[in-house]
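Asks: Sequence and computational prediction follow.
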Amino acid sequence: MGRPGTRTRRRPGLVLTVLALCGTVVAMQQTAMVPLLGDLPRLLHTTPDDASWMVTAALLAGAVATPIVSRLADVHGKRLLMTTSLAIMVAGSVIGAFADTLVLGIVARALQGAGLAVIPVGIAAMRDELPPERVPLGVALMSATLAVGAGAGLPLSGFVVSHLDWHAVFWVTGGAGALMLVAVPAVLNPPASVTRSAFDLPGALLLSAGLTALLLALTKGGAWGWTSPATVGCAVGGVLALLAFVPLELRSRSPLVNLRVARRRPVLLVNLASVLLGFAMYANMLVTTQLLQLPPATGFGLGLGTAEAGLWLAPSSLMFGIMAPVAAGLIRRIGAEATLLAGAAVMAGAYVARIAFSHALWQIVGGSVLVAAGTSLTFAAMPTLIIRAVPVTETSSANGLNTLLRSVGTFSSSAATTALTATGLHLVGAAWLPSFSGLSTVFAIAAGSAAVAGAIAVVLRATRQPEPGGTVPDLVLRPVPAGGGASAAARGPRRR
């Protein structure tokens, strides 16, 4: 395993491949159960609402685990925490492979979802393991895996359950996770040094409680009723817990989330953009799925089955991988802020176009691909901006917070889409189904979210501190040391 301080030069291509595959495997947990939602009530002898916890549990566990695992990775090393997270995910797969009750299934899915914390840690590991000129590509690829894996999970699990017992989905994801569990320690170096720091257990408990309550309100509000005591209680309790979390972290000597770093202008603005872009990204998947699957009697739906719809969603997921080297090249040439702006502009323009052009299959798939292309640019730019703005000791936790806030955006997108489509239902035959006006409203809000994120990119560029002589810091950067300014992070100058 090696000792702290012992570093071996790995081949960059091998590091990129293993970490990208690792991110893809853990991201598949987001959607691996979606094709089974219609059958799970029968398979687990439960109600449809309770069966939905097989999806919700993984998403909640991923959101809660991300800041905790990311902080521990900064303290104890990225290799240790990535392998630990993968081991937990594999354990969940093994439990799920034998689960025949809802409780066991939810436990399995929660353990699988905890593996999602691997992605922000992997983004930080790219900076440690790759030559500076390859870091933008590594960050872009690792960021893309969140969408690539989620998109791949739909057709893959649909194919598996159409030919094998439904438990085989757990065997497939568990087997892939086991391979990554072997590969990751082989390509990652041990930490150069180990920081001895107390773990902020009170902060972890308070943040976990607040996030769980708030995200439960967002994900279950549609089913429980937005004004029901359960939804309101979770929302209020979550907000109060998060408000109490702030002074606790400011007093802590070893905070779970370093709020003093998080409130720096560049970090704060990028995190705000992350929420907005997470909203816009997830709206693409949600609405595109409905357009593909709603019956033709609605006047706009195509009536495709789950497996077929999953295949038509695959091009959007593949676009993330295709755009990763493009995003890396743009970051090097025009800067991370300009890349963020370009991606947000593509997303906003594509959403506006989709309001008018979302009836034929080529329009639906083409519009989804365009949104995905813009999203890929933004997801590559944001970790780069975070890495540049934070101390080296905060790289994983800062990216973990950014990933968490992106998840908050996706949960909010799901809640908003559910609420907006529910208000525009119309009778089709004997069923009440969403209207196109409700779906187009989601498109409009997503376009607005992307446009505001673009405006944030403009502010980031305008407020970026120049070096003496009219230069700005180079785009391939080391994180700033604690207490250092933006110029301290630069590897070298680049002309405006």
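Replies: Sure thing, it's come through. Residues are numbered from 1 along each chain as shown.

Asks: okay, CA-based contacts and neighbour counts for the rest of this
Replies: Noted.

Asks: where along the stretch 351-496 of the chain do the strands fall?
Replies: 425-428, 431-434, 471-473, 493-495 (DSSP state E, counting those that start in this stretch).

Asks: Report how many residues lie close to the closest residue in space to Ser70 that isn't next to it in sequence.
Replies: With sequence-adjacent residues excluded and distances taken as CA to CA, 6 or more residues apart in numbering, Ser70 is closest to Ser397, at 4.5 Å. By other CA atoms under 10 Å, the residues close to Ser397 number 28.

Asks: got another, please set it beside the one above:
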Amino acid sequence: MTVGRQTEQDTPPTTPSITPPTTPSVTPSVTMGRFAVAVLAMCGMGASFMQTLVVPIQAQLPDLLDAPRDHTAWVITVTLVVAAVVNPVAGRLGDMYGKRRVLLTLLAVQVVGSVICALSTGLGWLIVGRGLQGAALGTIALGIAILRDHLSKDRLPGAIALVSATLGVGGAIGLPISAVISEHADWHVLFWAAAALGVITFVLITLAVPSTRVATAAKFDTLGAVGLAIGLTAVLLAVSQAQPWGVLSVRTLACAVGGLAVLLVWGWYQLHRDQPMVDLRVAARRPVLMTNLASIASGFALFAGQVAFPQLLELPRSSGVGLELSLLAASFILMPAGLVMMAMSPVSGRLIKLFGPRLVLAVGCGIVALGYVVALAVPITVASIAVVNLLMGLGIGVSYASIPTLIMRSVPSSETAAANGLNSLMRMLGTSTAAAVVGALLAGMSRSVGGDELPTAGAFHVAFVIGAVVALVGTALALLVPRASEREPVASADGQPVLDERPEPRPALRRPATTA
């Protein structure tokens, strides 16, 4: 199979046109083959793998590094914070300087971070390396934007569904793999494996994925990027550290209030910029706003279960709710949900073509809510958790497949990577909030068992109720996204028209001529 190549300077900037009521088409300058799509999916899986890489050794890190447990928690927190900041910034850079180029840069940063972790012997360098690994999570939004540049409208939904599914698949598959490696080898091997995966992915993308055209020559808003980074970091620290620091502690409140204040000033600044870091006028449009809010809800609904189910499987039976399985066994029980997400990607693409992404997103969130209802209704067993987790994997897979389509059909073609990056940030806000809320809930509703404070059955029931309610909120938000026929094209901040897809008008039925 031969894949065409072009340099990022070869293609002049183009401006999408709007010709209602037909759907404007984006003609790919270089066609992307199936292998290239698979490589982008592999890249997404590797990126999401970075999130769960250290989970199997998290409990052992205080002994391995001779450091307090609250300090070693930063090994996970720093990856989340960096990923949240990188997503919108890398998306904007991709729109300006070439999506493939920025994607390869992020992979290189991830490889460097993995090598630093692999060579580290203390907590400080491990945190630095884990922060650099977080850059990899910015590649998923860039990969989806690359698909829009190079695939026809018929192939695009299925390809987007496949790459979107990697958000869950990488974590689901990566957890048992990490557990196996950590049980049979030195913990540094985890990071050597991550570095090798990054190098392989870098080479494959260089060879298989065509360069993307530069759609805008705008100046990069450095001050806007710095303001966004400071505000997001402070807010995410408040959310992720609320439990260890205390919800009403000075540090938590200072980060929350200070971060929100910075983001408010940043928003005012962005609205007064001709070439903003994030086009808030486009982001405030109803289709984009409702989709981003639904993304927060779906991210929360997904992660609430990912916090609760492993604990149910691993807690001792003396707790009254636990099934006392090993981390490895629990990982293999939860892994099929990720495989379902991957298997559903072609089906999700077909559903999006038939019914539209708005309805598919609503149904996906509804399936997640159904999963939580089943969890509340049936006894806690290995089989019931496996079934509920499969249901939730199905719902999240369908939901995540439809979200990028809703975003990209409502933003300028020159802002697809930035818009996808912002949307990825919204999902991360949902997952971070879920981790904090459910973690605090399980810690607060606990009882002493053998000297240990363990969550009660009631704590898990409340967590499932919250997950179901948030998933239903996601359904309602999805239904508030305007139908394609209701949306009006709106110019972005730079005056460029928004590429707003509309269904093709059906040809009028004509009666056959009759002869007298």
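Replies: In hand now; what should we look at? Computed from a prediction, not measured in an experiment: that's the story for all the values here.

Asks: ok, back up a step: just say which of the strands of the stretch 351-496 of the first structure is most tucked in.
Replies: strand 471-473 (a mean of 19; mean count of other CA atoms under 10 Å).

Asks: ok, now how distant is Val246 of the first structure from Gly237 of the first structure?
Replies: 15 Å (CA to CA, to the nearest Å).

Asks: one step back: in the second structure, what residue corresponds to the residue nearest to Ser70 of the first structure?
Replies: Counting by TM-score structural alignment, Ser397 of the first structure corresponds to Ala418 in the second structure.

Asks: Next up, the contacts around its match.
Replies: Contact analysis of Ala418 of the second structure by CA atoms under 8 Å, 6 or more residues apart in numbering lists 87-95, 278.

Asks: do Ala218 of the second structure as well
Replies: Neighbouring residues of Ala218 of the second structure by CA under 8 Å, 6+ apart: 96, 275.

Asks: how about a cut-off of 10 Å?
Replies: Ala218 of the second structure makes contacts with 95-97, 274-276, 494, as judged by CA atoms under 10 Å, 6 or more residues apart in numbering.

Asks: Quick one: map it onto the first structure.
Replies: Using TM-score structural alignment, Ala218 of the second structure sits opposite Ser197 in the first structure.

Asks: that older thread, of all the contacts of Ala418 of the second structure, which comes closest to Val387 of the second structure?
Replies: Distance to Val387 of the second structure across those (CA to CA) is lowest for Asn87, with 32.8 Å.

Asks: The closest one contacts Gly143, correct?
Replies: No: with contact defined as CA atoms under 10 Å, Asn87 of the second structure does not reach Gly143; the gap is 11.7 Å.

Asks: These two - which one has more neighbours?
Replies: Counted by other CA under 10 Å, Asn87 of the second structure and Gly143 do not tie: Asn87 has more neighbours, with 29 against 25.

Asks: re earlier: now, the most widely separated pair of the contacts of Ala218 of the second structure?
Replies: The farthest-apart pair in the contacts of Ala218 of the second structure, when distances are taken by CA to CA, is Tyr97 and Asp274, at 18.4 Å.

Asks: ok, the two, which is more surrounded?
Replies: Tyr97 (20 against 14).

Asks: Contacts only, for the counterpart of that one in the first structure.
Replies: In the first structure, the residue paired with Tyr97 of the second structure is His76, using TM-score structural alignment. Neighbour list for His76 of the first structure: 190-191, 193-197 [criterion: CA under 10 Å, 6+ apart].

Asks: Shared with the second structure, which of these?
Replies: Contacts conserved in the second structure for the contacts of His76 of the first structure, using both residues aligned by TM-score structural alignment, their matches' CA atoms under 10 Å: 191, 193-197.

Asks: Looking at those residues, which is nearest Gly367 of the first structure?
Replies: Pro191 (43.4 Å).

Asks: Next, work out how far apart the closest one and Ser368 of the first structure are.
Replies: Relative to Ser368 of the first structure, Pro191 of the first structure is positioned 40 Å away (CA to CA).

Asks: what ranges do the strands span in the stretch 101-250 of the first structure?
Replies: Using DSSP E, counting those that start in this stretch, strands in the stretch 101-250 of the first structure do not occur.

Asks: those helices in it, which residues are they?
Replies: Applying DSSP state H, counting those that start in this stretch to the stretch 101-250 of the first structure gives helices spanning 102-113, 118-129, 135-163, 168-187, 201-224, 229-251.

Asks: For the last one, enumerate the helices and strands it packs against.
Replies: Going back to what we said before, that points to helix 229-251 of the first structure. helix 201-224, helix 259-262 (3 or more CA pairs under 10 Å, 6 or more residues apart in numbering; DSSP states H and E).

Asks: hey, which of those helices is tucked in deepest?
Replies: helix 201-224 (a mean of 20).
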